[in-house]
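> A structural model of the following input is requested.
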Amino acid sequence: MLPIYMAEKIFYMIVAPIGVPINLLAIVILSRGKCGLSSCTTCYLVAMATADLLVIITQAILNKISYYYFPVCFLDITPVCGINAVLVPVATDCSVWFTVTFSFDRFVAICCPKLKTKYCTKKTATLVLTITGIFLVSKNIPNYFTNEPGVIIDNVPWGCKQKPTTFTDPRWVGYNWFHKVLMPFLPFILIILLNVLTVRHILVASQVRKGLRGQNKGENHTDPEMESRKKSMVLLFAISGSFILLWLVFVVIFLYYTIKGLVYLTYFEFTIQQVGFLLVDINCCTNTFIYLVTQSKFREQVRKAVAYPVSLIIKLMNKQNN
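Model prediction:
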């Protein structure tokens, strides 16, 4: 087995046991609404954690771990394999595009005060996430019809291999290009653009407010609005920055072999591509740690969640002793 495959085999056995519980923990704690975040922000973060959890389940567990540790199982039956070929990109697309919608929401909240009161609401967030999710599911349904059985044993189709027509039929070629533009090129560019515009607005607004409050003359004033913006900025830039860094390798290699029109990759190119995939999957485990570092109330809720079963066990032991 190639070294990269050995690394993948070990990697996913580490990522899955970590990614599932930490995303479940984030979903439960954020859903309770006791982290000091607005209902709008909470809605986006819960959606992102749910999408990340689905990526871990579909990609890491149903796709990779089953391939390495259960090479022949019901998941290899062609219809099931075809469904998985839809679920994996749906989960990945939702994880990425929910990050885009969150970045846009924070851009509006920080840079567009007049629009903020109407757009940055739980109702709008729910509507945006629902429409985005429905669109992404619809976009990936055709993936089910791109595969055909690899072999038929006792009238049971096994395996999924891509139909030759998907490479030559203009409709499939157009669909593939549509898919490539929406993932990962467009969301990557949008997140960078939104963050650049947000930083630019913050720098300009900060200078203006300092001038108005006399800070440029050496006076020391606290600015509640700027403190509130600072907390929002830290969360936004931590999540967006992590996303950009972990997706960068995949996007670069994707653009490289797309522009050059490569069909067959050298071993080095293939290795870099696989490293990009691994980093993308790590991105589905980072947000909870970001919340722990940047959100004091989230840390407090985690401590309570961890302490509760311990205290419960102690109470039960004391009852038994009595």
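> alpha carbons only for contacts and neighbour counts from here, please
OK.
> all helices for the stretch 51-200 of the chain, in order.
Residue ranges of the helices in the stretch 51-200 of the chain, as given by DSSP state H, counting those that start in this stretch, are 66-69, 78-111, 113-119, 122-140, 165-168, 170-180, 186-212.
> who are the packing partners of the fourth one?
The criterion is 3 or more Cα pairs under 8 Å, 6 or more residues apart in numbering; DSSP states H and E, and the helices and strands that helix 122-140 contacts are helix 39-55, helix 78-111.
> those helices: which one's closest to R299?
When the helices and strands packed on helix 122-140 are compared by Cα to Cα, helix 39-55 sits nearest R299, at 15.2 Å.
> which other helices and strands contact that closest one?
Counting by 3+ Cα pairs under 8 Å, 6+ apart, helix 39-55 packs on helix 3-31, helix 78-111, helix 122-140, helix 267-294.
> those: which one's closest to V55?
V55 sits nearest to helix 78-111 of all those, at 5.2 Å, using Cα to Cα.
> for N322, which of the helices and strands packed on helix 122-140 is the nearest?
Go through those one by one with Cα to Cα and the one that ends up closest to N322 is helix 39-55, at 42.5 Å.
> one more, for comparison:
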Amino acid sequence: MNGFFLILWWLGKKTGRINGSKVPKFTNRCETLYVSYYVLLGVVGVAPLNLVAIVVLSRGKCGLSTCTTRYLVAMAAADLLVVITEVILWRISWYYFRGSFLNITPVCRVIYLLSRVTTDCSVWFTVTFTFDRFVAICWQKLKTKYCTGRTAAVVLATSCILLSSKNIPFYFALEPVYTIDNVPWDCVTIPAAFTEPGWVVFDWLDTVLTPLLPFAVILLLNALTVRHILVASRVRKRLSCESKGENGTDPEMESRRKSVILLFTLSGSFILLWLVYVIDFLYYSIAGINPTQYNDSLSNFEQVGQMLRNLSCCTNTFIYGVTQSKFREQLTSAVKYPFTSIIQLINKQNN
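As a prediction, this is how the structure comes out:
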């Protein structure tokens, strides 16, 4: 990870045409805090969290079904790509690698497009996972056909293709800030994006699809899942009491309980971390304010919303560890593996 940052710094030094200062100058403490936050998020969010989650889950030894594992791996991979594109290539590069090839307008547009696509995938993979768990818990007849590894792969691939197509207009929503020797540099949102009806409708459609509609779908599915579990729990307890005369341990209900804990923790974290971002969107849309003209207070509120939104891409691994005992066991084994291998190699050489 440190090597990746060094490569970007070297490229910026070689191709730098803008802002010759090598040390970034931040205008206030808030900006310094934002930059420090994104650097920490970029370093921690890539290797220690999402990469480890992908490796551990891909081994298939966490006691999860193939279907669930594919959804969780896809979510971790999407989160990893969000950290790379949105946090490292878009935000960190803006402060630390000014004048590098990343700031050339066509490259800048591609990075922004990729950040939008990966963010949408991260959100909608959470929705598809929620729906999969809803089917597995509430629709037993459909479960055998829908909750399979093949279906999960088809759903994830289709979602990715559709979301990529939906975000193509974002490439054309940016324009260069200035041109040097016929080379366009930097990206800024075109003014028409805030005024022309077509762009305004697209902005609303984009925010409805991510994250307003996911909010509604997740809350609805979770409510239906809770209702079904409560009804099923009462029925199974009644039957258990009639057959055994006492409340015995029910493996089926225990399995459902663990699934629900994982489901609710993931979806709850998603809703809480996106909430400030949604409030900010509703505010500037209803008030008719251009976000580029925010005062300091509103600008800080907007930044906090974006920071929390990006943080949601680094929380899933922690959630897996808190809710899944077998994931913790595999994670511990993965951390210990290099050390145990070195110790075994040393003992072998000594013998």
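> would you convert the helices of the stretch 51-200 of the first structure into CSV that also reports mean neighbour count?
Formatted as CSV, those follow (neighbours: other Cα atoms under 10 Å):
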stretch, mean neighbour count
helix 66-69, 14
helix 78-111, 22
helix 113-119, 13
helix 122-140, 16
helix 165-168, 13
helix 170-180, 14
helix 186-212, 15
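> dump these to JSON lines, plus distance to C43 of the first structure.
Written out in JSON lines, the entries for the helices of the stretch 51-200 of the first structure read as follows (distance: least, Cα to Cα, whole Å):
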{"stretch": "helix 66-69", "distance to C43 of the first structure": "32"}
{"stretch": "helix 78-111", "distance to C43 of the first structure": "9"}
{"stretch": "helix 113-119", "distance to C43 of the first structure": "13"}
{"stretch": "helix 122-140", "distance to C43 of the first structure": "7"}
{"stretch": "helix 165-168", "distance to C43 of the first structure": "38"}
{"stretch": "helix 170-180", "distance to C43 of the first structure": "27"}
{"stretch": "helix 186-212", "distance to C43 of the first structure": "19"}
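> nearest to C285 of the first structure, of those?
Ranking the helices of the stretch 51-200 of the first structure by their distance to C285 of the first structure (criterion: Cα to Cα) puts helix 78-111 first, at 11.3 Å.
> quick one on the thing from earlier: of the helices and strands packed on helix 39-55 of the first structure, which approaches K231 of the first structure most closely?
Within these, the stretch nearest K231 of the first structure is helix 267-294; the backing value is 8.2 Å (Cα to Cα).
> F237 of the first structure: helix or strand, and which one exactly?
Secondary-structure assignment from DSSP states H and E places F237 of the first structure in helix 224-259.
> buried by neighbour count: which residues of that helix qualify?
232-233, 235-240, 242-244, 246-251, 253-254 (16 or more other Cα atoms under 10 Å).
> so which of the helices of the stretch 51-200 of the first structure is nearest T146 of the first structure?
Across the helices of the stretch 51-200 of the first structure, the minimum distance to T146 of the first structure, taken as Cα to Cα, is reached by helix 165-168, at 6.5 Å.
> re the thing from before, quick one: which of the helices and strands packed on helix 122-140 of the first structure is nearest G150 of the first structure?
Checking these against G150 of the first structure by Cα to Cα gives helix 78-111 as the closest, at 8.1 Å.
> the second structure: matching residues for the closest one?
Residues 105-138 of the second structure are the counterpart of helix 78-111 of the first structure, counting by TM-score structural alignment.
> and what of stretch 24-44 of the first structure?
Going by TM-score structural alignment, stretch 24-44 of the first structure lines up with residues 51-71 of the second structure.
> how far does the matching stretch stretch from start to finish?
This stretch, stretch 51-71 of the second structure, spans 15 Å end to end (Cα to Cα, to the nearest Å).
> other residues contacting that stretch?
Contacting residues not belonging to stretch 51-71 of the second structure are listed as 72-73, 76-77, 80, 125, 128-129, 147-153, 156, 317, 324, 326-327, 330-331, 334 [Cα atoms under 8 Å, 6 or more residues apart in numbering].
> alignment lookup: C187 of the second structure to the first structure.
Aligned against the first structure by TM-score structural alignment, C187 of the second structure finds its counterpart in C160.
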